[in-house]
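> here's a sequence, model it:
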Amino acid sequence: MALYGAAAAVLEGLERGDGGLKSLVYNSGFPHVRQLYALVSETLRYGPVLEKLLADAALLQAEKKLPAPLAKVLVYDLLFGKGLKCGGRWKALARRHRARLEAELARLKVQRGVSSNEELLAPAQAASSGAPQVPRYVRVNTLKTCVDDVVEFFKRQGYSYLGKAASVEELRALSGKKFLLDLHLPELLVFPPQTDFHDNLLYTSGHIILQDKASCLPAVLLGPAAGSHIIDACAAPGNKTSHLAAILKNKGRIFAFDVDTKRLATMNTLLTRAGVTASRLAQRDFLTVEPGDPAYSRVTHLLLDPSCSGSGMVTRGPGAEAAPSAERLRALAGFQRKALSHALRFPALRRLVYSTCSLRREENEDVVQAALREHGSAFRLVNAFPAWPCRGVAAAFPGAEGCLRASPAATLTQGFFVAVLERRGEGAAAPSSLPAAAEENAQHGTEPEAAPRKRKRQRGKE
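You can find the predicted model right below:
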């Protein structure tokens, strides 16, 4: 069961937008990462086929306690993989439905006029073959090092540093062993797609974090001052939490919630490796956290990155872009609206960032609009990061263009959505909405060679 459970957890993390496939696999704690990576990759490759089979066989309706990600893994191995060599009670459950699943698979082949499993994949592979290539983004963990030292480290490893990027086109043109400083975020380095750092010393020691650029925006836009108390409402696997801790310089407190024990364990490992000491982890559903609890009376900032359809993730593997069912989309949007409304009830809250890795308006602008209808007398939508090129869907509601969107084509990132809400009349920021330091860095950039050293050089030994 350990393998299937780990694979299901990775799939769920991908769906939530917690990271890319490789980072989630390597951070899973599962001892046989290649086996896990292969299983998840193949499950993703067969994603649309598996969803069709699950729906036609009504497996999730018959087995209501079977999570959808686990069902996909089990059905993949049952029909296309090694035939369920492990799995305990879940294996027995899947085998009870084997005849129905095999019948639906045969029916699907007849419907599509194919005779082999691989031929079933042809439409999905053709659709994904033109997917844009997103660069490899590397966030420098300033709790342990600084940008100029990391740049020097990579230079010694044979990489050529090209300086600060002036445009997205420069990022798009990266190839070979060349890298740039990002044009928007001053602690983000950019390498060509498929560059693998999972075995690199800086990654294994926590000096760099492999995190997509769009996923870095929520913490930057939240912009808490050192000493702040923050809630990270749906925190695992922890990349955004570690980013918040770096912004805080570990001075303050981050209350990080997640309901899943395994995800919290993975998160604890990541945060420990990153040198985070400001976080307080709790296995708890954020919706059960009482806003009036004295423990959170000083919480002024909140990051809400709830479960979503993951429709913006382009590195999840072939076939991972299949649309969620209308029922699932309604359920996700309902949960997101409820979580955002709950978050806005914390009495000392001054600033909140809501983000998803979804491209769907139902999970993005529509959720924000619902929150503003309920809490608009106390909170306003801020025009977040005006220099960012992709904006919210203006037709959704007046002012929706104050939200941010990201996409592989326009920003060379994962698909993402970010909205910033701020309490009215309490030291509200200027309409630009980027915290002052981040605004200055985003506009003017910070070249590594000119950056002040805040850490001793920690080259080879680290």
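
> okay, CA-based contacts and neighbour counts for the rest of this
Fine.

> now do the strands in this structure.
In order along the chain, the chain carries the following strands (DSSP state E): 136-140, 160-164, 178-181, 188-191, 208-210, 229-232, 253-258, 279-283, 299-304, 351-356, 379-381, 404-406, 416-423.

> by contact count, what packs against the fifth one?
Pointing back at strand 208-210 there. With contacts defined as 3 or more CA pairs under 8 Å, 6 or more residues apart in numbering; DSSP states H and E, the secondary structure elements packing on strand 208-210 are strand 136-140, helix 201-204.

> could the strands of the chain be laid out in TSV, adding distance to Asp77 and mean neighbour count?
Below are the strands of the chain laid out as TSV (distance: least, CA to CA, whole Å; neighbours: other CA atoms under 10 Å):
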stretch	distance to Asp77	mean neighbour count
strand 136-140	31	24
strand 160-164	43	16
strand 178-181	39	23
strand 188-191	35	25
strand 208-210	30	24
strand 229-232	35	26
strand 253-258	29	23
strand 279-283	31	17
strand 299-304	35	23
strand 351-356	30	26
strand 379-381	46	21
strand 404-406	34	26
strand 416-423	31	26
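
> right, and those strands - which one's nearest Leu50?
strand 351-356 (24.4 Å; CA to CA).

> and the angle from that closest one to strand 299-304?
Strand 351-356 runs at 10 degrees relative to strand 299-304, counting by axes from the mean of the first three to the mean of the last three CA atoms, to 10 degrees.

> on that earlier part again, can I get the helices and strands packed on strand 208-210 in JSON lines with distance to His444?
As requested, the helices and strands packed on strand 208-210 are exported to JSON lines (distance: least, CA to CA, whole Å):
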{"stretch": "strand 136-140", "distance to His444": "18"}
{"stretch": "helix 201-204", "distance to His444": "27"}
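
> between the ones you listed, which gets nearest to Phe30?
Within the helices and strands packed on strand 208-210, the stretch nearest Phe30 is helix 201-204; the backing value is 15.7 Å (CA to CA).

> what does that closest one contact?
Contacts of helix 201-204 with the rest of the structure, by CA atoms under 8 Å, 6 or more residues apart in numbering, involve Phe197, His198, Ile208, Ile209, Leu210, Arg273, Glu462.

> which one of these is nearest Leu3?
Of all these, the one with the least separation from Leu3 (CA to CA) is His198, at 20.5 Å.

> which residue packs closest to the closest one, ignoring adjacent ones?
Taking CA to CA, 6 or more residues apart in numbering as the measure, His198 lies nearest to Thr204, with 7.1 Å between them; neighbours along the chain are not counted.

> and the one you found, how many neighbours?
Applying other CA atoms under 10 Å, we find 16 other residues in the vicinity of Thr204.

> how much space between it and Leu21?
Here the distance between Thr204 and Leu21 works out to 17 Å (CA to CA, to the nearest Å).

> could you also give me the structure for this second sequence? I'd like to compare it with the first:
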Amino acid sequence: MARKKPIVSNKSATKQERKPEEKRASNAERSAYFARREAAKVLRSALQGDARRRAVGTIKSLVYSPSVRNKKATFALVCQTLKHLSVIKDVLEESNVLTAKWKKQNELMYIIIYDIFFGQEASLTGDAEKYLTLKKDALQLAMSRILKRKGVKTVKDLVALDKSDLQKPRYVRVNTLKIDTELAIEELRKQYTVQKDDMVPNLLILPPGADLHNHPLVINRSVFLQGKASSMAAVALGPKPGWEVIDACSAPGNKTLHLAALLNGKGKIIACELNKERFMRLKDNVKLAGATNVKAVHGDFLNLDPNDPSNSKVRAILLDPSCSGSGTAFDRLDHLLPSHSADYKDHVDIKRLRNLAGFQKKVLEHAFSFPAVERIVYSTCSIHQIENEDVVQSVLHLASSHGFHLETSFPQWPRRGLPTFDGSQHLLRTDVVEDKEGFFIALFARKGVHQPGDYAREAVSNHVCRKHEIRKPLNVFVAKMLKVWMLPQHAHRRKRKIYSM
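Just a heads-up that it's a prediction; the model follows:
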């Protein structure tokens, strides 16, 4: 007996027929979907920090944190949305399309509206995207009213392109502890044109926009993405191989590792960092960079005792303390944030600057108290006089009492300190417009400082070479005793001969 074929209902058939027709998101659409969510999180952190004037991190540091997977797409979305943010906000306010539910996700709405008007509208998948796509007519109508009201014809006329369009070269500092400069140039030239900087050794210049964040040489710390002005600080300090040096405020460690390279891996660098998270990042960078002469210290520089024997041989100190960061706004993309817009460009938080200056003065005064220090560099990435010339001027009397004077660093550099006091011509400034970075360097130096043991070695040397020309601070008997102490063990047989001299 033949089996009857199963009866398929019209309902089931319809369901089966529709299933293959359902559109599945492509890889590009899924990638764009997740990039928008990641960008929204970064944008929220940046805008909240900007509103409180207490940023949790720069836009770049937020994007390049380990939690962000699609860094390139996320970075582009955040930057472009911020550039168009004033227009986007005007459209949302004019159209009034957001319900209470979607207003809680403002940052995601900003990102999606950017894509609707300026970006990848074709890849708009997701509930939030579908909601705004349905409201597209209302958004377009709102945009038309705004254009008419402001007397312009296109959206481009609404977008003010300011410093974000300035082209800044990409500077790369070669870590000579790991790689030869010529070899680094050879590797980088496979992708970019490369030039050597004419002022800072081992600093290379690449074209603007060169994206090296994922380059193998950057990942393994063979090269560092470090601006020219920032690289000038360690060179200005000028430590000699074998010296002991303190980097007082060191994380993430770019200047620390520059000092390590200048010392040729010799001597010792004490790198202080108080913040635990930044300290861990410092330790990782030191390890990857191969800087075996760096001792990372999780602690406050102000707690280092200048009279402790372990600090008695420190010859140089680099001070790059917390500052307003106003000189690196371009690098940090701060100019894209609302507080840096035209309406707020003259806003300066004087109270914050004074607090910063108070701390900066305190660490500089502490540096003067180390007995064997010969050179101190005080640097900031600030454009404000209150953090720069005013801090230096306030400590000049104390510096002089310890034997320090201002010395000119990079004499060939054209831009010097503001003429607020006699001696400001020794200070160095870089300009935000001319140099694409605002930076400040003050170099304090003193001569005639001797390390423990120096007098002993000099006395012995003088006694051996010129028996009757012992330095005045030491009498002849003490000089002879020091000679015995400094001689190797096998020379003890000659003690009697030495005493009879």
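
> state the pair within the contacts of helix 201-204 of structure 1 that is farthest apart.
Using CA to CA, the pair of those lying farthest apart is Leu210 and Glu462, separated by 17.1 Å.

> thinking again about what came up before, what residue in structure 2 is paired with the residue nearest to His198 of structure 1?
Taking TM-score structural alignment as the criterion, the aligned counterpart of Thr204 of structure 1 in structure 2 is Ile219.

> for that match, give its distance to Asn285 of structure 2.
In this structure, Ile219 of structure 2 and Asn285 of structure 2 are separated by 10 Å, where distance is defined by CA to CA.

> swap in Gln16 of structure 2?
Separation of Gln16 of structure 2 from Asn285 of structure 2 (CA to CA): 57 Å.

> if we can go back for a sec, would you list the strands of structure 1 in a markdown table and tack on distance to Pro31 of structure 1?
Converted to a markdown table, the strands of structure 1 look like this (distance: least, CA to CA, whole Å):
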| stretch | distance to Pro31 of structure 1 |
| --- | --- |
| strand 136-140 | 25 |
| strand 160-164 | 34 |
| strand 178-181 | 32 |
| strand 188-191 | 28 |
| strand 208-210 | 20 |
| strand 229-232 | 28 |
| strand 253-258 | 23 |
| strand 279-283 | 23 |
| strand 299-304 | 31 |
| strand 351-356 | 30 |
| strand 379-381 | 45 |
| strand 404-406 | 34 |
| strand 416-423 | 31 |
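
> compare Gln16 and Asn285 of structure 2 (neighbour count), which wins?
Comparing Gln16 of structure 2 with Asn285 by other CA under 10 Å, the one with more neighbours is Asn285, at 20 against 11.

> what does that one correspond to in structure 1?
Looking across to structure 1 (by TM-score structural alignment), Asn285 of structure 2 lines up with Leu270.

> who touches its match in this structure?
Asn27, Gly206, Pro237, Gly238, Asn239.

> okay, those in JSON lines with distance to Gly399 of structure 1 and neighbour count next?
Listed next are the contacts of Leu270 of structure 1 as JSON lines, based on distance: CA to CA, whole Å; neighbours: other CA atoms under 10 Å:
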{"residue": "Asn27", "distance to Gly399 of structure 1": "39", "neighbour count": "19"}
{"residue": "Gly206", "distance to Gly399 of structure 1": "40", "neighbour count": "21"}
{"residue": "Pro237", "distance to Gly399 of structure 1": "32", "neighbour count": "27"}
{"residue": "Gly238", "distance to Gly399 of structure 1": "31", "neighbour count": "23"}
{"residue": "Asn239", "distance to Gly399 of structure 1": "30", "neighbour count": "24"}
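
> what about those residues, which are in helices?
For the contacts of Leu270 of structure 1, the ones inside helices are Asn239, with DSSP state H as the criterion.

> just give me the closest of the contacts of Leu270 of structure 1 to Asp260 of structure 1.
Pro237 (10.3 Å).

> residue in structure 2 paired with that closest one?
With TM-score structural alignment as the matching criterion, the partner of Pro237 of structure 1 in structure 2 is Pro252.

> I figured that match hits Leu282, correct?
Yes: proximity of Pro252 of structure 2 to Leu282 meets the contact threshold set by CA atoms under 8 Å, at 4.9 Å.

> quick check: which of the strands of structure 1 is nearest to Gly317 of structure 1?
Per CA to CA, nearest to Gly317 of structure 1 of the strands of structure 1: strand 136-140, 15.4 Å.

> equivalent range in structure 2 for that closest one?
For strand 136-140 of structure 1, the matching stretch in structure 2 spans residues 170-174, with TM-score structural alignment as the criterion.

> Asp366 of structure 1 contacts Pro398, doesn't it?
No: applying CA under 8 Å, one finds Asp366 of structure 1 not in contact with Pro398, separated by 11.8 Å.

> identify the residue of structure 2 aligned to His184 of structure 1.
When the structures are aligned by TM-score structural alignment, the residue of structure 2 matched to His184 of structure 1 is Met199.

> and Tyr76 of structure 1, which of the helices and strands packed on strand 208-210 of structure 1 is closest to it?
Closest of those to Tyr76 of structure 1 is strand 136-140, at 29.1 Å (criterion: CA to CA).

> just to revisit the earlier point, so which of the helices and strands packed on strand 208-210 of structure 1 comes closest to Ala225 of structure 1?
Closest approach to Ala225 of structure 1 among those (CA to CA): strand 136-140, 19.0 Å.

> from the chain's centroid, how far away is that closest one?
Between the centre of strand 136-140 of structure 1 and the centre of its chain there are 14 Å (CA atoms, centre = their mean, to the nearest Å).

> and if you look at stretch 76-89 of structure 1?
Distance of stretch 76-89 of structure 1 from its chain centroid, counting by CA atoms, centre = their mean, is 28 Å.

> repeat for stretch 132-139 of structure 2
Between the mean C-alpha location of stretch 132-139 of structure 2 and the chain-wide mean there is a distance of 41 Å, by CA atoms, centre = their mean.

> now do the end-to-end distance for it.
Calculated as CA to CA, the first-to-last residue distance of stretch 132-139 of structure 2 is 9 Å.
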